[in-house]
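Enquirer: test case, fold it:
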Amino acid sequence: MSNNSNSLTGKNIAITGATKGIGRATATLLSSLGANLLIGARNENELRELTSILSDNSVKVIYQHLNVEEENSIIEFLNLGITKLGKIEALINCAGYGSFNSFLETTTEEFDRMISVNLRGSFLTSRYFAQHMVENKSGQIININSIAGNTVLAGNAGYSASKFGLLGLTKVMQLELRKQGVYVTSILPGATNTAFWDHIDNYPDRSKMIPSETIAMNIVSILSQPDGAVVDEITITPPLGVL
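Expert: The predicted model follows:
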């Protein structure tokens, strides 16, 4: 982790998909470092419970039900953050959905859902928050992608399509936004030990996966970069490589 992590004290950061996996680990770590948080997810009970826990760190934590497939939900999420916290200085897109089948067995509904959440949802959330950041001439956006975003894996037809698309989207965002003071990073984790795998049959040994807390530490490092450098993209793999 960067030694500059104390720079996060008082920083206003938004996290989507905040109640589970990488999102929850990141929210927990950031709040312990003094960041104020705007957290969103589909399950309001889980949001309320997490907010109660994180508020014990003497930071501001506000939550909003968020469905990244619905444009109005994203607008309400951003507006609440601006109203309650002021300038939003960073956005971490953790919301995601995966369903794994062979190309021939992938249903239209499964494919559409992954494109809608992983690609379209990240596009919409990033666009609205980036507009706010451009107005303020500064900001950071971190898109949580996947190793499936640049590596071909059998059984990942729809998931890879959404994540390859997200990687391309992120590269365009980097090119267009950096001159306006907004920096964008793509993180491509390998298999990470989260509840993502709970409904997936025949998953790899979860004890050999990356702990979600490790991804959170890398996110903190990116948010804490000293002046003069920007991290465009990092790939993080389990010690044994792609599982």
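
Enquirer: CA atoms for contacts and neighbours, from now on please.
Expert: OK.

Enquirer: for this structure, which strand is longest?
Expert: In the chain, assigned by DSSP state E, the strand with the most residues is strand 182-189.

Enquirer: and the gap between the closest residue in space to residue 85 that isn't next to it in sequence and residue 102?
Expert: Of all residues not flanking residue 85 in the chain, residue 12 sits nearest, at 6.7 Å (Cα to Cα, 6 or more residues apart in numbering). Distance check for residue 12 against residue 102: by Cα to Cα, to the nearest Å, it reads 41 Å.

Enquirer: let's see this one next to it:
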Amino acid sequence: MVKEVNLAGKTIVITGASKGIGKETAALLESQGANLVLGSRNNKRQLRGNVLELTLDVTDENSVIEFYEQAIQQFQAVDVLINCAGVGMFESIVDSKTEDFDQMLNVNLRGTYLTCKYFGRQMLHQGKGHIINLASVAGTTALPGCGGYSASKFGLMGLTKVLQVELRQKGVQVTSVIPGSIRSSFWDQIDPKPDMADMIPTETVAMHLLSLINQPPGAFVDEVTIMPPLGIL
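Expert: A predicted model of the protein is given here:
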């Protein structure tokens, strides 16, 4: 049972909103009354109540700019940006495909850079805002088979730390959320698929994100690590 939180009047942008953590978080925040801007490659533009769904390819800067502009046109301001868009392919470095490595860097790192860049400018203009970047324990720990994924997530951790020191004094909070393995569609293309029974449910991550958005004033949260009860996997 989620404690009732009134997010009416708050505008929250979520990338990667068509599945996994993004989809679960969008459903939870909608139930709490937030204005939502949901971006995904699978979305078609539609407005239903206080929810604006838009097509977004975070690897395409023009797509990110159009997504940003439509969000501001609809709601005038943005309180929170949650970067959930991500992709992972897992092989040893020597056996991996270069195009897979490039895709993980483009989506997980460069895509987050682009959304932080444009929405961060808006938050600086407002003098307030909160950016939440979904990193990974693979961005803090060396794991076999995670070369490209870890490179993108270690890079994302560095990007987030720089954003923290650049934006903190100007009223904009930036938080890394660092989960272990999550029970989601992320694993659908992985062969063999790992046992997901003891992984973190996506709804649990969504509730942690809601808590971050609704945190008490007077402090900024730089990092949150969320682990499955039995460890990384």
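
Enquirer: how close are the two chains, by TM-score?
Expert: A TM-score of 0.96 describes the superposed chains when it is computed by TM-score structural alignment, normalised by the length of the second structure; 233 aligned residues with a Cα RMSD of 1.6 Å.

Enquirer: who's more crowded, residue 12 and residue 102 of the first structure?
Expert: Applying other Cα atoms under 10 Å to residue 12 of the first structure and residue 102 shows that residue 12 carries more neighbours, namely 22 against 12.

Enquirer: let me know the outermost residue of the first structure.
Expert: residue 104 (29.4 Å; Cα atoms, centre = their mean).

Enquirer: do a quick rundown of the strands in the second structure.
Expert: Using DSSP E, the strands of the second structure run over 11-15, 35-40, 46-48, 51-55, 80-83, 129-134, 172-179, 182-183, 200-201, 223-226.

Enquirer: so which of these comes closest to residue 62 of the second structure?
Expert: strand 51-55 (11.7 Å; Cα to Cα).

Enquirer: relative to the first structure, which residues correspond to the closest one?
Expert: Under TM-score structural alignment, the match for strand 51-55 of the second structure in the first structure covers residues 61-65.

Enquirer: what's the matching residue for residue 130 of the second structure over in the first structure?
Expert: Matched by TM-score structural alignment, residue 130 of the second structure corresponds to residue 140 in the first structure.

Enquirer: enumerate every residue touching its match.
Expert: 89, 90, 91, 182, 183, 184, 185, 223 (Cα atoms under 8 Å, 6 or more residues apart in numbering).

Enquirer: what about it, distance to residue 199 of the first structure?
Expert: For residue 140 of the first structure, the distance to residue 199 of the first structure - Cα to Cα - is 32 Å.

Enquirer: next one: residue 38 of the first structure
Expert: Residue 38 of the first structure sits 28 Å away from residue 199 of the first structure, going by Cα to Cα.

Enquirer: more neighbours: those two, which one.
Expert: Using other Cα under 10 Å, the more surrounded residue of residue 38 of the first structure and residue 199 is residue 38, with 27 against 10.

Enquirer: return the distance of that one relative to residue 164 of the first structure.
Expert: Counting by Cα to Cα - residue 38 of the first structure and residue 164 of the first structure are separated by 27 Å.

Enquirer: go on, residue 158 of the first structure?
Expert: According to Cα to Cα, residue 158 of the first structure stands 10 Å off from residue 164 of the first structure.

Enquirer: same question, residue 122 of the first structure
Expert: 13 Å.

Enquirer: and the two? Which one has more around it.
Expert: Ranked by neighbour count (other Cα under 10 Å), residue 122 of the first structure and residue 164 place residue 122 first, with 26 against 21.

Enquirer: which position in the second structure pairs with the more buried one?
Expert: In the second structure, the residue paired with residue 122 of the first structure is residue 112, using TM-score structural alignment.

Enquirer: does its match really touch residue 60, like I thought?
Expert: No - the pair residue 112 of the second structure and residue 60 fails to qualify as a contact (Cα atoms under 8 Å) at a distance of 11.3 Å.

Enquirer: and the longest helix anywhere in the first structure with strand 182-189, angle?
Expert: The residue-count maximum for a helix in the first structure (DSSP state H) belongs to helix 157-177. Helix 157-177 of the first structure runs at 150 degrees relative to strand 182-189, counting by axes from the mean of the first three to the mean of the last three Cα atoms, to 10 degrees.

Enquirer: whereabouts in the second structure does helix 157-177 of the first structure align?
Expert: Mapped onto the second structure using TM-score structural alignment, helix 157-177 of the first structure spans residues 147-167.

Enquirer: so how far does that stretch sit from its counterpart in the first structure?
Expert: By mean Cα distance after the TM-score superposition for the first structure, the fitted stretch 147-167 of the second structure averages 0.3 Å away from its aligned residues in the first structure.

Enquirer: gap between residue 2 of the first structure and residue 29 of the first structure?
Expert: Residue 2 of the first structure sits 13 Å away from residue 29 of the first structure when distances are taken as Cα to Cα.

Enquirer: in the second structure, what sits opposite the residue farthest from the centre of the first structure in the alignment?
Expert: The alignment partner of residue 104 of the first structure in the second structure, by TM-score structural alignment, is residue 94.

Enquirer: before we move on, back to that, who wins for neighbours among the contacts of residue 140 of the first structure?
Expert: Greatest neighbour count in the contacts of residue 140 of the first structure, by other Cα under 10 Å, goes to residue 184: 28 neighbours.

Enquirer: how close does that residue get to residue 233 of the first structure?
Expert: Residue 184 of the first structure is 9 Å from residue 233 of the first structure, where distance means Cα to Cα.
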